[in-house]
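Student: below is the structure, and that's it, no one-letter string:
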């Protein structure tokens, strides 16, 4: 039971026990002396002595606890956080020897261990970086080649969820809704003709033609379906310049880990690594959920613990009112930027589709989620997603008394925010996403492996910020 309490709280309870025990022993000694006296003695002096002793004893215990908390407990928490950063996130975090100067040889020993560990990791990282660069170059060549072809390529797993799409496919998918990996193809297209084509597949006919119709405009495309054995299907969609103009260069988006489908289970029992997260941020006309409006939205997606490059929402929003100059000075969004932008209803619906079956992530979530829920009637959607707040995650990993601003969190996690992107919706959403990716292994290192366990931990810090999953 006590092991679930924080180190500092356990130490505080230990000193409370010492103070109570000392008072009990003093009270017992005074009572024994009074009861053994040959003549009946007045009790008032003994009671007064006990009260004075209890007061002084409690003050002494409190003073010693404050010193112990400042010079032992806090440095131990800081040291453990630095070691976790090294062990689980690969961050070259220096051990603060000055803060841990009263811990004897513990801090130098920890520093020596982490430096030894880092040297071997750096050797491996150099090799991995070389191979990553080579694979990135090959991916860029493949992307360029596919972009030249008048075909949209979509790879589906056996559950008909999107595992890969190229720039051409992104173009036609975005005509319905923002493209996203792991999304059921039924979110974009009618599957009646696709399922009929699947029934026509056979060893003698491994590829069949069919007509694919989207769910938004009723547009029909000539397409071909090819079976990949038990691994899934390839869909090739013929497109014209009218269907989708020449796409802008963008990465080939894929995650082959999605080829293996997992059994759906309750979100509370789902591993953090198996969840899809959508970190997002809003810029607004002011700091009031009740009175202000959204002027910019940025969002990215995280699958299998990685940011999905190429999947993002970055849009200005016309608030239907002038943007105060004081707000423009912070986020640099002016009335000119939003003059021709879509309204909150259109952008909100796009974000809602983008975040289907996902956990919403925000820094100081009550503000951003509050704005989405405020405008939900205009959007025609409900924001009932589970929510993760990186402020609360920071408190779980680093302790309540640390600075939990986005800048401080990113600084601890070695996440850099370009100055020109700070206080922009996409810049802050991307920083939140990178922070979350580094926080996930730290949470797992603390034994927090499922979403239910995470909510249980974040709810302990409700006095710091409201946990929206409650």
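Tutor: Thanks, I have it. Source: prediction; values computed, not measured.
Student: going by C-alpha atoms from here, please, whenever you check contacts or count neighbours.
Tutor: Noted.
Student: okay, how far is it across stretch 349-364, tip to tip?
Tutor: By C-alpha to C-alpha, to the nearest Å, the extent of stretch 349-364 from end to end equals 22 Å.
Student: run the chain-centre distance for that stretch.
Tutor: Taking the mean C-alpha point of stretch 349-364 and that of its whole chain, the gap between them comes to 11 Å (C-alpha atoms, centre = their mean, to the nearest Å).
Student: do stretch 340-350 as well
Tutor: 24 Å.
Student: got it, and stretch 291-298?
Tutor: Per C-alpha atoms, centre = their mean, the displacement of stretch 291-298 from the mean C-alpha position of its chain is 21 Å.
Student: what residues sit buried inside that stretch?
Tutor: Within stretch 291-298, the residues that count as buried by 16 or more other C-alpha atoms under 10 Å are 293, 294, 295, 296, 297, 298.
Student: before we move on, what about stretch 309-319?
Tutor: In stretch 309-319, residues buried by neighbour count (16+ other C-alpha under 10 Å) are 310, 311, 312, 313, 314, 315, 316, 317, 318, 319.
Student: same question, stretch 210-224
Tutor: Neighbour-count burial for stretch 210-224 flags 210, 211, 212, 213, 214, 215, 221, 223, 224 (criterion: 16+ other C-alpha under 10 Å).
Student: circling back: could you list which of the buried residues of stretch 309-319 belong to strands?
Tutor: Within those, residues falling in strands by DSSP state E are 310, 311, 312, 313, 314, 315, 316.
Student: want to compare, so here's the second one:
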């Protein structure tokens, strides 16, 4: 039972036990002395002595506990957090040997060990970086080539979920909603013709040609379907008659880990690595959920513990009212910026589709989620997504005594946050995403491997923020 308690709380309970045991022994000794005295010996002096001893003993125990907590328990907790950062998130943070100066040789020994391990890791990281750059260059050449071919390419896993799409496919998908990996193809197209094509492939056809239609019925595409063994299918759409404007080259968006569709489980039983997260942020006309409105919305997607490059939502929102100069001074959004922007209904529906089947993540989430839920009738959607708050995740990993602002969290996790992007919706969303990616292995290292485990841990810090999953 006590192993689930924090180290500092267990130390506090230990000193409470010492104080109680001392008081109990003193009471026993005084009672024994009184019982051995002459008959009629008054008990009041013994009782007074016991009360005085108990008061002084409790104060003494409390003072020793405060010294122990400040110079032993807190440094141990901070030292363990530093080591976890190095071990699980690759953050090259120095071990604070000064804060742990009363722990003997423990901090210097931990620092020496982590530096030795870090040098080996850095050599490996340098080799990985060189190989990554080579792969990026090859990917850029492939992207440029595919952009010139008027065929939209989509890879599907056996669950009919999108595993890869190119620039042309992104343009086709975005006519319905923002494109996203792991999205069911049924979110974008009527799948009846696709099912018929798959039946033909199962009977031995090498490739099947058919017509595919948007779910909104606003576009027909000549499509070709080819099986990829038991791994899924490749879907090609002829877009030369549909997309006339040139398409800016953009990276192929893919995650081949999605080819193996994970078993469907309840959200609380899902491993953290199998979840899709959508870190997001809003900029507003003010700081009141009840009185203010959204002027900018930014979001990114995180799959398999990685930020999905190329899947970004970044839009101004017309609040239908003037933006106060004091708010513009903070986030830089002006009335001119939002003059022709979509209203909250349109922007909110687009974001709702972008975040479908995902866990929403925000820093100080009650404010941002409160605004979305306030305007959900305008959006004609319901915001019932699971929610994580990086304030609470930071408290779980680093303890409640540390500062948990977004700037402090980014500094602690070595997350780059350019000054010109701070207090922009997309900039803060990207910072939150980078922090989340580094927090996930730290949380798993603490034994929090499922979403249910994580919710239980964050609820212990409910005094910091309102729980948005209730």
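Tutor: Right, received. Where do you want to start? Predicted model only: the values in this text are computed from it and were never measured.
Student: TM value for the aligned chains?
Tutor: The TM-score (TM-score structural alignment, normalised by the length of the first structure) is 0.99; 470 aligned residues with a C-alpha RMSD of 1.0 Å.
Student: still on that earlier bit, got the buried residues of stretch 309-319 of the first structure as a markdown table, with distance to residue 160 of the first structure columns?
Tutor: Conversion of those to a markdown table gives the following (distance: C-alpha to C-alpha, whole Å):
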| residue | distance to residue 160 of the first structure |
| --- | --- |
| 310 | 21 |
| 311 | 19 |
| 312 | 22 |
| 313 | 24 |
| 314 | 27 |
| 315 | 29 |
| 316 | 33 |
| 317 | 33 |
| 318 | 36 |
| 319 | 38 |
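Student: which one of those residues is nearest to residue 184 of the first structure?
Tutor: Of all those, residue 184 of the first structure sits closest to residue 311, with 15.6 Å by C-alpha to C-alpha.
Student: give the contact list for that closest one.
Tutor: Taking C-alpha atoms under 8 Å, 6 or more residues apart in numbering as the criterion, residue 311 of the first structure is in contact with 178, 179, 180, 253, 300, 301.
Student: let's see 10 Å
Tutor: Taking C-alpha atoms under 10 Å, 6 or more residues apart in numbering as the criterion, residue 311 of the first structure is in contact with 170, 178-181, 250-251, 253, 299-302, 354.
Student: next one: residue 276 of the second structure
Tutor: By C-alpha under 10 Å, 6+ apart, residue 276 of the second structure lies in contact with 181-182, 301-306, 355-360.
Student: got the end-to-end distance for stretch 415-425 of the first structure?
Tutor: Note: stretch 415-425 of the first structure ends 16 Å apart using C-alpha to C-alpha.
Student: in the second structure, what residues pair with that stretch?
Tutor: Counting by TM-score structural alignment, stretch 415-425 of the first structure pairs with residues 415-425 of the second structure.
Student: what residues sit buried inside that stretch?
Tutor: Buried residues in stretch 415-425 of the second structure, defined by neighbour count with 16+ other C-alpha under 10 Å: 415, 417, 422, 423, 424, 425.
Student: in TSV: these, plus secondary structure and distance to residue 432 of the second structure.
Tutor: Conversion of these to TSV gives the following (DSSP: H, G, I helix; E, B strand; the rest coil; distance: C-alpha to C-alpha, whole Å):
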residue	secondary structure	distance to residue 432 of the second structure
415	coil	9
417	coil	10
422	coil	11
423	coil	12
424	coil	12
425	helix	11
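Student: could you single out the nearest of those to residue 146 of the second structure?
Tutor: Checking these against residue 146 of the second structure by C-alpha to C-alpha gives residue 425 as the nearest, at 31.7 Å.
Student: distance check, the closest one against residue 202 of the second structure.
Tutor: Remark: distance between residue 425 of the second structure and residue 202 of the second structure (C-alpha to C-alpha) = 47 Å.
Student: residue boundaries of the helices in the stretch 51-200 of the second structure?
Tutor: In chain order, the stretch 51-200 of the second structure shows helices spanning 74-84, 106-148, 167-174, 192-202, with DSSP state H, counting those that start in this stretch as the criterion.
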